[in-house]
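*Asks:* Fold the following and give me the result.
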Amino acid sequence: MIDVYYWPTPNGKKVTIFLEEAGLEYKIIPLNIGRGDQFSESFLRLNPNHRMPVIVDHEPPGGGEPISVFESAAILFYLAEKTRKFWPQALRPKYEVVQWVIWQAANQGPKLGENGHFRRLGDKQGDQSYAVRRFTDEANRLYGVLNNRLYDRPYIAGDEYTIADIISFPWTVGWEAQGQDINEFKYFKRWFDAVSARPAVQRGLAVGKDFGADSGDLPPEEQERRAKLLFNQRALPAPTA
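*Replies:* A predicted model of the protein is given here:
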């Protein structure tokens, strides 16, 4: 059994898509990031970076004590290695996958995340027009990177569907809210439609759809507490002896 500390964001859905594709048994442990569950002492013991997702595998390869893994890219590498699925191990195809997984974690995810942040923020923190333009253009560039990559191959790393596709896909589902028109990118759109049609992808995306967002129903003081918690974070104090 694999425990998944999860909230239905693109980073969380990378993991549930893999688990559904691989047919692994797992248990969702909701981690309400709007409420601040990620800052609890128990969760910080699993991920000192206070971000989800995190998995705890109670049946790790080779046996022994449960193993916990944080960071979505590391989780996918771990699960692919455990199951021997969606990550070819011959040298050249292996590193085709590795470089695109890291591309997603270092480029696509952070930049599209900033895009969403500033586009949702509006004018609550002053004029955001430069930031919106900056990250909308960067999102467009990244969709172009994928489009150019996919013009002569069915999947990101080549002929096989791999964790490179699994990690990249969830961040593209919100293309419209990112200010993009995927019809500009015909090779990307062909890939997007093919991955969207996979039943395991559909199941993975649906995990947590009923968790909902309750912030609009909260009293003003709780809304203010959450805003202070989630925006402009600074370093947590080190543990005391």
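
*Asks:* can we go C-alpha only for contacts and neighbour counts from here?
*Replies:* Fine.

*Asks:* Pro48: neighbouring residues, count only.
*Replies:* Applying other CA atoms under 10 Å, we find 13 residues neighbouring Pro48.

*Asks:* Does it lie in a helix or a strand, and which?
*Replies:* Using DSSP states H and E, Pro48 falls within no helix or strand.

*Asks:* so how far is Ile75 from it?
*Replies:* 15 Å (CA to CA, to the nearest Å).

*Asks:* For the lengthiest helix in the chain, which outside residues touch it?
*Replies:* Using DSSP state H to define each element, the chain has its longest helix at helix 129-149. Here helix 129-149 makes contact (CA atoms under 8 Å, 6 or more residues apart in numbering) with 107-108, 111-112, 114-115, 118-119, 156, 178-180, 185-188.

*Asks:* Now list the buried members of the residues you listed.
*Replies:* For these, a burial check counting by 16 or more other CA atoms under 10 Å picks out 107-108, 111-112, 114-115, 118-119, 156, 178-180, 185, 187-188.

*Asks:* Not counting sequence-adjacent ones, nearest residue to Phe185?
*Replies:* Distances taken as CA to CA, 6 or more residues apart in numbering put Asn147 closest to Phe185, at 5.7 Å, once the chain neighbours are dropped.

*Asks:* want to put them side by side, so please do this one too:
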Amino acid sequence: MIDLYYWPTPNGHKITLFLEEAGLPYTVHPVDIGAGDQFKPGFLAISPNNKMPAIVDRAPADGGAPVSVFESGAILLYLAGKTGRFFAEDTRGQVEVSQWLFWQMGGLGPMTGQYGHFHVYAPEPIEYARDRYKREALRLLGVLDKRLADREFVAGDAYSIADMAIYPWIDPYKKAPLDLSPFANLRRWHAAVAARPATGRAYAVAERFDTQREMTPEMRKNLFGTPSEA
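*Replies:* Here you go, the predicted model:
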């Protein structure tokens, strides 16, 4: 059994995508980041960087004590190793999956996240930041579109943890949509992932916790600062 510490964000979706694809039993423990659950001592013992998602594997492959893992990319690698699925068996295939997983972790996620912050959440418009991160997000989408020109999935012919990591970060902000019309290969791939039954099940999990709330000063502090800030 996997204990999943989760909130419906792009990084949270990555893990439900894997768990639903693999059919692993799991229990969701909601971490309401707007309410500050990520700062509670019990969660920090699992995820010391106060970020979700995190997991605790109650039945690790070595039969030992439960294993806790934080950081979404590390969780995907752990689950792929546990199940032997969605990661290549050969060295070259593993390189393909790994480098695109880290491309998302180090590039697409952070840059798209900053795009969303300055277009959706910033208390006042900062045009330089808006332009900077929009251009970088679109550049990265162009890189992905080119990558998908001659292959079905990001790392080749097989669906992998690289696809699971990237998919939730494609145009995730409804209040500030990105123009995907120039990226035909990306749109084809995105539609194919969206059509997978496990993707539908993963996003159904999100609907259970997706609350629409007005941003309050306390929520802003919890999301973008620390509780110790004035």
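
*Asks:* re the thing from before, quick check: the helix or strand that the longest helix of structure 1 is followed by compared with structure 2, mean distance?
*Replies:* Once helix 129-149 of structure 1 ends, the next helix or strand along the chain (criterion: DSSP H and E) is helix 163-168. By mean CA distance after the TM-score superposition for structure 1, the fitted helix 163-168 of structure 1 averages 0.6 Å away from its aligned residues in structure 2.

*Asks:* Val101 of structure 1: what's it in contact with?
*Replies:* 73, 163-164, 167-168.

*Asks:* Hmm, Gly116 of structure 2 is touching Ile170, no?
*Replies:* No: the pair Gly116 of structure 2 / Ile170 is not scored as a contact, 11.6 Å apart, by CA atoms under 8 Å.

*Asks:* any idea where the strands of structure 2 begin and end?
*Replies:* Assigned by DSSP state E, structure 2 shows strands spanning 2-6, 26-30, 54-57, 67-70.

*Asks:* out of those strands, nearest to Thr211 of structure 2?
*Replies:* The closest of those to Thr211 of structure 2 is strand 26-30. By CA to CA, the value is 12.0 Å.

*Asks:* Tell me what angle that closest one forms with strand 2-6.
*Replies:* Angle of strand 26-30 of structure 2 versus strand 2-6, following axes from the mean of the first three to the mean of the last three CA atoms, to 10 degrees, is 30 degrees.

*Asks:* Can you mark which positions in strand 26-30 of structure 2 are buried?
*Replies:* 26, 30.

*Asks:* how about the alignment partner in structure 2 of Asp193 of structure 1, what does it touch?
*Replies:* Matched to structure 2 by TM-score structural alignment, Asp193 of structure 1 sits across from Ala191. Ala191 of structure 2 sits next to no residue when contact means CA under 8 Å, 6+ apart.

*Asks:* make it 10 Å
*Replies:* Ala191 of structure 2 makes contact with Tyr167, according to CA atoms under 10 Å, 6 or more residues apart in numbering.

*Asks:* Give me the more crowded residue out of Gly116 and Ile170 of structure 2.
*Replies:* Gly116 (23 against 19).

*Asks:* ok, the more buried one - contacts?
*Replies:* The neighbourhood of Gly116 of structure 2, defined by CA under 10 Å, 6+ apart, consists of 110, 122, 130, 133-134, 137, 171-177.

*Asks:* all helices of structure 1, in order?
*Replies:* So, for structure 1 - with DSSP H - the helices run 10-22, 41-44, 72-83, 91-103, 109-121, 129-149, 163-168, 186-196, 199-206, 220-230.

*Asks:* on that earlier part again, may I see the strands of structure 2 arranged in JSON lines, with distance to Thr91 of structure 2 as well?
*Replies:* As requested, those are exported to JSON lines (distance: least, CA to CA, whole Å):
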{"stretch": "strand 2-6", "distance to Thr91 of structure 2": "28"}
{"stretch": "strand 26-30", "distance to Thr91 of structure 2": "30"}
{"stretch": "strand 54-57", "distance to Thr91 of structure 2": "27"}
{"stretch": "strand 67-70", "distance to Thr91 of structure 2": "24"}
